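Undergrad: Sharing a model that was predicted from the sequence below.
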Amino acid sequence: MVSARPAVAAMPAYRPGRNPADLAREIGVERAVKLASNEVAFPPLPAVLQAIATTAAETNRYPDNGATVLTAALAERYGVQPAQVAVGCGAVTVCQQLAQAYNDPGTSIAFAWRSFEMYPLLAQVAGARTQQVPLVPGSPGAAPDTHDLPALAAAIDGTTRLVFVCNPNNPTGTAVRRAELERFLDEVPAATLVVLDEAYREFVTDPDVPDGVELMRGRPNVAVLRTFSKAWGLAGLRVGYLLAEDPAVADAVRRTHVPFSVSTLAQAAAVAALASEDEVRARCAAVVAERARLTAELRRRGLAVADSQANFVWLPLGERTTDVAAALEARAVITRPFAGEGLRVTVGTPEEDDVFLGALDEVLTSEPAGAAGT
């Protein structure tokens, strides 16, 4: 019998957000609301649709393996050289390329926990160990939701090849500030690569949450990871990218790239999206305004919701998480539970969020007295 590597056989399957049409059919309703996957609710940008339509006639040919036009556009936007840019099939694939490029068995990857759920899986595939550093409360008496950068720095040892800092953090939405992040980067050994995972950067409004590209400059062991899947509205086309101060880092990522994995349509769409940045910024502003409203409504219901810098909010429900998520699904609302910890809720349209709040009110009123604020 042919068997997979033990590390692969033991891996849990990644669980994407549930399809709302499937849930609607299952429970016999006309429509379900999906607030689980941190997608933006807006349709694709007009320029993106035009670029896809124009490029569709070229799909009998392989894509540009080097994503030359997109790489040049990203280099111009961020003020770097094309050699400092690596493009991949979504940011998570770039994460996997990083693990393949820098980790051998016996090495390790360090990150906060809870954070992006793929980090430990990527280490497992690479045969590397994980160094998971628990989150700490961002405010006195709150649930753990914030990076403990001093502890993360202390966890780094001679085996640590990669450190991921998810800022803002997924799934808690919290972010670390400039001074503490600069101190952390200055402490990390030169032989360890720090990847600032900024998938939600476009939704940041706190001026003290730094732009990772600024902190990257002058630090050859720092790289920045971003994506077109969130603010740019291209989740279905899969385009992520890495910016590296040291071109050798981007080169290592490109060497582990699966050929032709960023499609012709995806490349054209990303270039068109970059050219529509004003529209993207307006959409992000609308998401931020709705985030503030949703946060205020949740707090009005007695829920301890931290300030989010992303396009989702985090409800630290502890042991109630799974039950609340199931009860919401029974009411045609899909959220993202992390068992025993909390519920991540994507900021949707005002109408979608009102549906969620109404369902949540029903769930909370059916719970034992005093449970809502825990």
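TA: Done, it's in.

Undergrad: use CA for all of it now, contacts and neighbours both
TA: OK.

Undergrad: Quick one: the strands in this structure, in order.
TA: Taking DSSP state E as the criterion, the chain contains strands spanning 33-34, 85-88, 108-113, 129-134, 136-137, 144-146, 160-166, 193-197, 222-227, 240-244, 312-315, 333-334, 336-338, 342-346.

Undergrad: what does the first one rub up against?
TA: It stands for strand 33-34. By CA atoms under 8 Å, 6 or more residues apart in numbering, the surrounding residues in contact with strand 33-34 are 17-20, 332-335, 352, 355-356.

Undergrad: Can I have the buried ones of these as a PyMOL selection?
TA: Buried residues among the contacts of strand 33-34 (16 or more other CA atoms under 10 Å), as a PyMOL selection:
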select buried, resi 18+20+332+333+334+335+352+355+356
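
Undergrad: In helices, which of the contacts of strand 33-34 fall?
TA: Using DSSP state H, the members of these that fall in helices are 20, 352, 355-356.

Undergrad: so what's the residue nearest in space to the middle of the chain up against?
TA: Centroid-nearest residue in the chain, with CA atoms, centre = their mean: A199, separated by 4.7 Å. By CA under 8 Å, 6+ apart, the contact set of A199 is 91, 167-168, 225-227, 230.

Undergrad: Would you format the ones in helices among the contacts of strand 33-34 as JSON lines with distance to G340 included?
TA: Rendered in JSON lines, the data for these read as follows (distance: CA to CA, whole Å):
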{"residue": "P20", "distance to G340": "24"}
{"residue": "E352", "distance to G340": "26"}
{"residue": "V355", "distance to G340": "25"}
{"residue": "F356", "distance to G340": "21"}
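
Undergrad: Structure two is appended below for comparative analysis:
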Amino acid sequence: MLERVVAFFNFRDKVRKSLILFERRSYVKEELPESNLIDCSLGQNPFGFPKELLKEIDLGAIGIGGYPDPYHLRLRKALVERWGGLFKEDDVFIGAGSMGCLEKINKALMREGVTVLGYLPQFTEYISEVEALGGVYDSIMLDESDGFRFNSEKLLSKLSKEHILVYIDNPNNPTGQVIPIDEIRLIVERAMRLDVVVIVDEAYGDFMDDENSALTLNYPNLIVIRSFSKGFGLAGLRVGYAVIKGEEVKEFYRKVNLPFEVSSISEEIAIKALKYKSFVEESRVLIRKIKEEMIASLQRKGFCLSYTHLDVPIFLLWQKGINLYDYFRERGILCVKGCDFLGLDSSFVRVRVPPQIESFLERVGFGF
């Protein structure tokens, strides 16, 4: 039997100062939900992944006994082809999900006291990463009375040379709204004149039209992040990618990048998944239909909803005076707590569209 050595060891004085009082804010919980819950929580394609993919995977041919291609050349080439040459293979960096790419950027840029500009509500995990590394998250609060609709003028009025970067998630998490590419362009151009980096996180980007992607833009200060987790329904593989067209930004990303970011199996499945763009399009049609019906039903019950786009499978819901997470949990529906998003409280929840709406509406049909 192993014995644990009990002795004093001062680790606290050795860690980064920003971690001493830091408390991670996250909507990912260490718990197993009950089997009878309708899962409307984590952001993924409610219809899973293209099932035909399973027939194409030959584990023996992949060679899982050896290391994967350290820099994932085949996947990078496939992504260039998928996007019709909007960028070069040299512009693409593969990461362990979109968060893996964001971590690399923070590794290069974050230090004690630097300031990142964003808006609220926004993707929680990135804010936590900035703060864990000693950064300060400066933000504008979107207007609740306007459904938290994105306001580029308000963001631009706050942007200054004091910011090391601007973080924009498009579509936005948690509202599910799509920010028009013209507004993104204005922000990137203004930031470029101030020597500020702009990250456009398009983790949910497969649920908006290609023409609205920041991948269509060409600016040296722009970094675009994408993922296979949402539209293609491959969250378990942890495959994401960053597209960087600025040579200087690429130089420093390479310095903090690591080889073997994703497994051989994950890379092979991701390459094959790119052929199934029709699956994503079909999912968008189904999501739009279900989400439209959900919104109409919830509004009839007096709930408030964020400004959102129907193709994106998430939206923000609130009802003042109650704990809305508990309200849905009592009815067998698992959502994401609003208080896990900076700027929101327990009267909010983020809802992800379920694959079938009937059970959801039946359970919500009870009064307060």
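TA: Received the coordinates, thanks. All of these numbers come straight from a predicted model, not from anything done at the bench.

Undergrad: if we can go back for a sec, would you mind finding the most buried of the strands of structure 1?
TA: Stretch with highest mean neighbour count among those: strand 85-88 (a mean of 28; mean count of other CA atoms under 10 Å).

Undergrad: according to the alignment, it goes to what range in structure 2?
TA: Counting by TM-score structural alignment, strand 85-88 of structure 1 pairs with residues 92-95 of structure 2.

Undergrad: how big's the offset between the matching stretch and structure 1?
TA: By mean CA distance after the TM-score superposition for structure 1, the fitted stretch 92-95 of structure 2 averages 0.8 Å away from its aligned residues in structure 1.

Undergrad: Now tell me what touches that stretch from outside.
TA: Taking CA under 8 Å, 6+ apart as the criterion, the residues outside stretch 92-95 of structure 2 that touch it are 71-72, 76, 101, 238-244, 261-262.

Undergrad: Which parts of the stretch 151-300 of structure 1 are helices?
TA: 178-187, 212-216, 247-255, 264-274, 277-300 (DSSP state H, counting those that start in this stretch).

Undergrad: Out of the ones you listed, the one nearest T59 of structure 1 is which?
TA: helix 264-274 (6.8 Å; CA to CA).

Undergrad: How many residues are close by the aligned partner of A123 of structure 1 in structure 2?
TA: Pairing criterion TM-score structural alignment: the partner of A123 of structure 1 within structure 2 is identified as V130. Summarising burial for V130 of structure 2: neighbours were counted as other CA atoms under 10 Å, giving 23.

Undergrad: if we can go back for a sec, of all the contacts of stretch 92-95 of structure 2, which comes closest to F22 of structure 2?
TA: Sorting these by how near they are to F22 of structure 2, with CA to CA, puts C101 at the top with 22.1 Å.

Undergrad: Spatially nearest residue to the closest one (excluding sequence neighbours)?
TA: G95 (5.1 Å; CA to CA, 6 or more residues apart in numbering).

Undergrad: State the distance from the one you found to F260 of structure 2.
TA: 9 Å (CA to CA, to the nearest Å).

Undergrad: try N221 of structure 2
TA: When CA to CA is applied, the distance between N221 of structure 2 and F260 of structure 2 equals 26 Å.

Undergrad: what about the two, which has more around it?
TA: Neighbour totals were compared for N221 of structure 2 and F260, and N221 leads with 22 against 16 (other CA under 10 Å).

Undergrad: quick one: contacts for that one?
TA: Neighbour list for N221 of structure 2: 188, 191-192, 195-198, 246, 249 [criterion: CA under 8 Å, 6+ apart].

Undergrad: Buried ones among those?
TA: Burial by neighbour count, judged by 16+ other CA under 10 Å, picks out 188, 191-192, 195-198, 249 from those.

Undergrad: how near is the closest residue to D206 of structure 2 other than its chain neighbours to L334 of structure 2?
TA: Of all residues not flanking D206 of structure 2 in the chain, G231 sits nearest, at 5.1 Å (CA to CA, 6+ apart). Taking CA to CA as the measure, G231 of structure 2 and L334 of structure 2 are separated by 21 Å.
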